[in-house]
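Chemist: Just to be clear, the model below is a prediction. Sequence and coordinates:
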Amino acid sequence: MNTSIINRSEINYEWSQTLTKRSGQETKVRTAPLISNCGLTADWVTDMTDDLFPSLSNRASKPTRQAMQAALLNIANGVSERAVHGQPSGFLCELSNTSKKVPKRYRDHDYSSNTMGAVLSALEAEGFLECHKGYRTKGYSSGLSTLWLPTHSAKQFLSALNEMLVIEFFRQDTETLWLKSRNGGLLDYKDDMLTNDMRLLLRNTNDLRACVNWYYRPQGAASDVPGLHIGEALIPIGKRDLTFKRQFNETFNKGGRFYGNVQQLSKQERATITMNGEPTTELDIKSLHPRMLYNMKGIAAPFDCYDIDGYDRETMKTVGLIALNAKSELSAVRALANSLSTTHEYARRAIEAFRLKHQPIAEFLFSSSWSMLQYQDSELAKDILSEAADEGIPVIPVHDSFISSTSHAQKLSGIIHKQYEKRFGFLPVVEPTLRPVCQSSAA
């Protein structure tokens, strides 16, 4: 059992726009990923379940209690995120009369979507939640999922508790190798040597990471809810937050990135991470995706692919991310304008500046290159994590950067240089600059 979990919120622009239109007032609302694999555990949780569902059969008792535990944890997380950011924060969950069938390997709880819907509706009736029903625009296959926001009554109730909030995970063993369909659904698959090898590496690196003590200092205001945010104190990073999975798309040669809750920490928070009491260093491969594209074509990349006259680096980084992910230039312009809160004309000029700067790789723009690029960077991460594990170095991967103790940083930098050059034929630019322990693998 843990007393904390990392589950951060982001501004939900679609719901913010919808609520602004409905209320006539500028509204910013945040949502965090729905927590479904764990929940709050305490006698009062059991009592609340019994009070709201007094006629449960023995068969329905366990899944309903789990759904209540998970719902209350999502409420507590929303209360905490609002305290940190000063904006309404909740979660998305459909009210559905049909349960989606999830392949057995992925199941991390015992309740159905119907049961969760019943629990959320009961908590809404009790004044703990405010429900904004989702909708689907005519002519579109997808729309907005139902938004649930914790109320002031929920905050008061949780703040009045004289005990720390304790979290219980519903399953001890969880699948770490995920395969998703084009529409985001979970796909089953037959295990073979490839999947077994990938899962073994995940287990080994997850176990190595769990063998040491990781702490970080959270940003933002302290929460009134016991056990969620503790001001300036360093708080432990739990084992589940350090457990990574690999997520592929449709086949095992698309996507494949490593995902873990600890990646939700901000860059400033990651800088406070300690490992067994020692400061850590985050080694970042500079402008990874454009660099990979240059190198895959046998061309040396610029030192910083996002250094473009007339624009700041963060803007160009966003331009590159969107232009490489988009299916068309028009969709890229729209996405960039929305991301930067700017005009379509400015977005168009910024994209053109990026294209002119990077003509050797311009063919990859507006071609949905993300799946190929993510697979390549995930395979690079796999090789780095594998060699680091062989050296006994615990590492937190953050896609294009790698975190470990400062005492391991020089050796880890050498591993990153070696594995990048082995895969792409060129040395990467890694920051902060350290003299690698490992020598170049190329002649």
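Modeler: Now that the structure is in, tell me what you want to look at.

Chemist: Could you use CA atoms for every contact and neighbour count after this?
Modeler: OK.

Chemist: neighbours around residue 253, how many?
Modeler: 14 (other Cα atoms under 10 Å).

Chemist: ok, residues contacting the helix or strand encompassing residue 199?
Modeler: Using DSSP states H and E, residue 199 falls within helix 193-210. Helix 193-210 is contacted by residues 176-177, 239, 242-245, 385-386, 389, 392-396 when judged by Cα atoms under 8 Å, 6 or more residues apart in numbering.

Chemist: make it 10 Å
Modeler: 175-177, 189, 191, 211, 237-246, 252, 258, 275, 382-383, 385-386, 388-390, 392-396, 404 (Cα atoms under 10 Å, 6 or more residues apart in numbering).

Chemist: how about the helices in the stretch 101-250 of the chain?
Modeler: 113-125, 152-159, 193-210 (DSSP state H, counting those that start in this stretch).

Chemist: picking that back up, now, of the contacts of helix 193-210, which are buried?
Modeler: With neighbours counted using 16 or more other Cα atoms under 10 Å, the contacts of helix 193-210 contain these buried positions: 176-177, 237-246, 252, 258, 275, 382-383, 385-386, 388-389, 393-396, 404.

Chemist: Just the ones in strands from those, please.
Modeler: Using DSSP state E, the members of the buried ones among the contacts of helix 193-210 that fall in strands are 177, 245-246, 252, 258, 275, 396, 404.

Chemist: a markdown table for the residues you listed, including distance to residue 421?
Modeler: Converted to a markdown table, these look like this (distance: Cα to Cα, whole Å):
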| residue | distance to residue 421 |
| --- | --- |
| 177 | 27 |
| 245 | 25 |
| 246 | 23 |
| 252 | 23 |
| 258 | 21 |
| 275 | 28 |
| 396 | 21 |
| 404 | 21 |
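
Chemist: out of those residues, who's nearest residue 324?
Modeler: For those, the minimum distance to residue 324 (Cα to Cα) is 19.9 Å, reached by residue 258.

Chemist: this is the comparison structure:
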Amino acid sequence: MSKHFITRQHIFRLDSDVIILKNSEKYLKDYPDDDFTSKIRDECLTYNSYLYSKKIGLLRNKQVKNYLNEKNIDFKSKSYQRIFNGDFKHGGRFYGPWWLNVPSELRQFITINNNKTVEYDYSSLIIHQIYSEVGLNYFEENTYSDDPYLLRGVPDTERKINKAIIQIALNCSDLESLNAALLRQYKKGKLIGNKPRKKEIEKRLNIFKEMNPKIADYVYKQIALRFQFQDSEIARKIINRCYSYLIPVLSVHDSFIVEETNSNFIIDTMNNAIKDTGLTSIPLIK
């Protein structure tokens, strides 16, 4: 481009569609619009315009500054897209804004209009979704812990890796693909420490199945995208209700960030969204 004297002033950026459909190879897939896609596009565009008018940033403490010294954040990137996979009943989560790419431990420093924020999420949502699909309640079936990612005989400090193993196993077909996906998580820095060997991965997965025998068949069934559609629709309900009250909310899949003064409102909204979905196993909000 520089060879031909092309500069930024020669480039016009056309915003891409906010409703994205991908095929099984993750390439973009054309689709005809219908009432559903038109409705969710209008909602997404309206909410993006609303967020654009808000100042969303990070407190400049030592932890944040160290991160910004290594990573660039485009704080102007505040637009959501919904990305579906294969059809409009799989995937559909909200992606795009800069806060989705910030490490979870830094999200506590996000500010909205220079105000401190709080973040609440549905604890272990996909596990409760699966239990609900078979008409059961996790808390009645598994009395070991409120947290499905705490495994009997495994130190609680290993929760994060347990969670990764279980969630990936629900969206892959066998141990080999699970191990490969886990390795990618370590290479990207999303998991730290030493990656467990295959035997240890298999052992922990077997403990999970023994502790949750009535949903053990869901492992290696590649069902995560189907449940992602349900949680994306829960997020949509929450975003729409917050917008109707002109309360800015930042969705990070199944967690939601609002100004501190709106803590009670977001908890109430999240509870109502779950009730409307009709789950028989209700996740805790933390």
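Modeler: Yep, it's here. Predicted model, so just to flag it, every value in this text is computed and none were measured.

Chemist: Now the TM-score, please.
Modeler: The TM-score (TM-score structural alignment, normalised by the length of the second structure) is 0.83; 263 aligned residues with a Cα RMSD of 2.5 Å.

Chemist: Need the helices of the stretch 101-250 of the first structure in a markdown table (columns: distance to residue 357 of the first structure).
Modeler: Formatted as a markdown table, the helices of the stretch 101-250 of the first structure follow (distance: least, Cα to Cα, whole Å):
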| stretch | distance to residue 357 of the first structure |
| --- | --- |
| helix 113-125 | 49 |
| helix 152-159 | 51 |
| helix 193-210 | 38 |
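
Chemist: for the ones you listed, which one sits closest to residue 308 of the first structure?
Modeler: Nearest to residue 308 of the first structure, of those and by Cα to Cα, is helix 193-210 at 37.9 Å.

Chemist: how about that closest one: buried residues?
Modeler: Buried residues in helix 193-210 of the first structure (16+ other Cα under 10 Å): 199, 201-203, 205-207, 209-210.

Chemist: Serialize those to JSON lines and add fields for distance to residue 377 of the first structure.
Modeler: Converted to JSON lines, those look like this (distance: Cα to Cα, whole Å):
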{"residue": "199", "distance to residue 377 of the first structure": "18"}
{"residue": "201", "distance to residue 377 of the first structure": "16"}
{"residue": "202", "distance to residue 377 of the first structure": "16"}
{"residue": "203", "distance to residue 377 of the first structure": "20"}
{"residue": "205", "distance to residue 377 of the first structure": "17"}
{"residue": "206", "distance to residue 377 of the first structure": "19"}
{"residue": "207", "distance to residue 377 of the first structure": "22"}
{"residue": "209", "distance to residue 377 of the first structure": "21"}
{"residue": "210", "distance to residue 377 of the first structure": "24"}
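
Chemist: Report the separation between the residue nearest to the spatial centre of the first structure and residue 179 of the first structure.
Modeler: Nearest to the mean C-alpha position of the first structure, by Cα atoms, centre = their mean, lies residue 264 at 5.4 Å. Going from residue 264 of the first structure to residue 179 of the first structure by Cα to Cα, to the nearest Å gives 21 Å.

Chemist: Next, the residue mapped onto residue 425 of the first structure from the second structure: secondary structure please.
Modeler: Using TM-score structural alignment as the criterion, residue 425 of the first structure maps onto residue 279 of the second structure. The three-state label given to residue 279 of the second structure by DSSP: H, G, I helix; E, B strand; the rest coil is coil.

Chemist: about what we covered before: which position in the second structure aligns with the residue nearest to the centre of the first structure?
Modeler: Under TM-score structural alignment, residue 264 of the first structure pairs with residue 101 in the second structure.

Chemist: OK, contacts around its match?
Modeler: Residue 101 of the second structure touches 73, 95, 107, 252, counting by Cα under 10 Å, 6+ apart.

Chemist: Now the lengthiest helix in the second structure on the first structure. Mean distance?
Modeler: Criterion DSSP state H: the longest helix present in the second structure is helix 224-244. Mean deviation of helix 224-244 of the second structure relative to the first structure after superposition (mean Cα distance after the TM-score superposition for the first structure): 1.2 Å.

Chemist: List the contacts of stretch 368-378 of the first structure.
Modeler: By Cα under 10 Å, 6+ apart, stretch 368-378 of the first structure touches 246-249, 252-258, 288-290, 292-293, 321-328, 364, 379-384, 397, 399-400, 420, 423-424.

Chemist: let's see it at 6 Å
Modeler: For stretch 368-378 of the first structure, the external contacting residues (Cα atoms under 6 Å, 6 or more residues apart in numbering) are 254-257, 324-327.

Chemist: That stretch aligns to what range in the second structure?
Modeler: Stretch 368-378 of the first structure maps onto residues 222-232 of the second structure, going by TM-score structural alignment.

Chemist: burial of residue 105 of the second structure, as a residue count?
Modeler: There are 9 residues near residue 105 of the second structure, going by other Cα under 10 Å.

Chemist: Residue in the first structure paired with residue 19 of the second structure?
Modeler: Match for residue 19 of the second structure (TM-score structural alignment): residue 177.
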